[in-house]
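Student: coords below, sequence missing:
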C-alpha cells in the first residue's frame, strides 16, 4: 500500500498501532468505525428532558422543604419543578429512592420528593433522607426511619440508578440493581 498525502489518516493509524502484519484489516476496521461514529447521531437526545414542568414556588411547600432549600440561591424564574426528569438517559421520578452514602454501617437512601431543573441543565433532587438496614442474607435494604429533608445535585449522587421500593405489610424494602460499593 502506498502512503500518499491523501491517505494521512491511514498513515497516522499505522504509526500509532505499530502493527504491520495485519495492517490492511486493522486500517479498514478503524476507518469503518470512524465513519460510523461520524455518521451517527448522539446516543441521547438531550442531557435533560423534562415532562410536565411548572414554575417553582417555594412558598407552596412545607417549611421543612423551604428550610432544606435555603442554601440554594435560586430565583423563581431560573427553576422549574417536575414530577419526572430524564437526565443523561436515566429517569428520576418522585417516590423513587437513590443511594446517598453510608457511614458506620448505616446506609442512607433518599426518597425523591421534588425534581428541580435549574437553567434547563442542572438537576437537583429534594429528598426525604432515610436510614436503612442492610439484610445480607436477602441482599436488600429495609427502610428504617426518616431523618430529614436534603437536596443533592444528580451529578454528585453515589449511584445514578434510582430504585423502586417494595412494600410488605408496613415495611418498605429496596433491592439494588447492582453492587453498591461501601467505601
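Tutor: Nice, I can see it. From a predicted model like this one, the values you see are computed outputs, not experimental measurements.

Student: From here on, just use CA atoms for contacts and neighbour counts.
Tutor: Will do.

Student: Output the longest helix belonging to this structure.
Tutor: For the chain, the longest helix by residue count, based on DSSP state H, is helix 23-39.

Student: which strands and helices sit next to that helix?
Tutor: helix 8-17 (3 or more Cα pairs under 8 Å, 6 or more residues apart in numbering; DSSP states H and E).

Student: which of the residues in the helix it packs on are buried?
Tutor: Buried residues in helix 8-17, counted by 16 or more other Cα atoms under 10 Å: 10, 13, 14.

Student: Quick one: residues contacting the residue lying closest to the first one once chain neighbours are set aside.
Tutor: Closest residue to residue 10 in three dimensions, ignoring its sequence neighbours and counting by Cα to Cα, 6 or more residues apart in numbering: residue 27, at 6.5 Å. Each residue near residue 27 by Cα atoms under 8 Å, 6 or more residues apart in numbering is listed here: 10, 13, 14.

Student: For the nearest residue to the second one once chain neighbours are set aside, give its distance to residue 37.
Tutor: If the residues on either side of it in the chain are set aside, residue 13 comes closest to residue 27, at 7.0 Å by Cα to Cα, 6+ apart. Counting by Cα to Cα, to the nearest Å, the gap from residue 27 to residue 37 is 15 Å.

Student: can you list the residues that contact stretch 53-63?
Tutor: Residues contacting stretch 53-63 (Cα under 8 Å, 6+ apart): 66, 76, 77, 79, 80, 81, 82, 83, 116.

Student: want to compare, so here's the second one:
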C-alpha cells in the first residue's frame, strides 16, 4: 500500500458500550443516530495528517459576535467513519491577549461526524490564572 490509511488509531481502543457512559454522552450519540455496531472508543486518531486527542478543543460555530467551542470528550471510530462527542463551551474574546476564554461547560453535548466540523484544526486548551483559554491561529478568523 503506497498511501497510509485515512484514519489511524493512536493509543487505546476499546469497544464502545453505550450504557457505560454518562447520560449527556448517551443522549448526544443517540441524537446523532450513530450506529453502535463495531464502534470503538479511541484515545486519539490521526486523520489526513492531523492528530486529534481527547481534551483538545474544536470550533463548532463562529460568528462576528461569538465563537462556540467543543471539548473532545469521546472519539468514536466505526469502519471509515469517525465522530466526536463534544462538551460545548461558549466563549468570550480577550482582545488584548488575542485569546478566547471558555465559559464553564454548557449542559449540552453534541456528537458530530468529524468531517462536518466548521474547522478541522484541533486546539490545545490552556489554564491561565484559573481561566481556560484557547488561541486561534488558523483558518477561523480571530
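Tutor: Yep, it's here. These numbers come from a predicted model, not from an experiment.

Student: picking up where we left off before, check the buried residues of helix 8-17 of the first structure against residue 91 of the first structure and report the nearest one.
Tutor: residue 13 (39.4 Å; Cα to Cα).

Student: Which stretch of the first structure is the top strand by length along the second structure matched to in the alignment?
Tutor: Assignment by DSSP state E gives strand 67-78 as the longest strand of the second structure. Mapping strand 67-78 of the second structure onto the first structure (TM-score structural alignment) gives residues 107-118.

Student: what's the mean deviation for the matching stretch versus the second structure?
Tutor: Stretch 107-118 of the first structure differs from its equivalent in the second structure by a mean of 0.5 Å after superposition (mean Cα distance after the TM-score superposition for the first structure).

Student: ok, and what's touching that stretch?
Tutor: 56, 74, 78-85, 92-102, 123-134.

Student: Is the most centrally placed residue in the first structure part of a helix or strand, or is it coil?
Tutor: Nearest to the mean C-alpha position of the first structure, counting by Cα atoms, centre = their mean, stands residue 160 at 3.6 Å. Assigned with DSSP: H, G, I helix; E, B strand; the rest coil, residue 160 of the first structure falls in the coil class.

Student: got a list of what the aligned residue in the second structure for it touches?
Tutor: Aligned counterpart of residue 160 of the first structure in the second structure: residue 120 (TM-score structural alignment). Residue 120 of the second structure sits next to 58, 114 when contact means Cα under 8 Å, 6+ apart.

Student: could you redo the last one with a cut-off of 10 Å?
Tutor: Residue 120 of the second structure sits next to 47, 50, 52, 58, 59, 60, 114, 138, 139, 140 when contact means Cα atoms under 10 Å, 6 or more residues apart in numbering.

Student: same thing with residue 127 of the second structure?
Tutor: 101, 133, 134.

Student: Apply 7 Å and report the result again.
Tutor: Residue 127 of the second structure makes contacts with residue 133, as judged by Cα atoms under 7 Å, 6 or more residues apart in numbering.

Student: check the fit of the helix or strand where it lies onto the first structure and give the mean distance.
Tutor: Using DSSP states H and E, residue 127 of the second structure sits in strand 126-128. Mean deviation of strand 126-128 of the second structure relative to the first structure after superposition (mean Cα distance after the TM-score superposition for the first structure): 1.1 Å.

Student: what's the following helix or strand after that strand?
Tutor: Next along from strand 126-128 of the second structure, by DSSP H and E: strand 131-134.

Student: Show residues contacting that following strand.
Tutor: 99, 100, 101, 102, 123, 124, 125, 126, 127.
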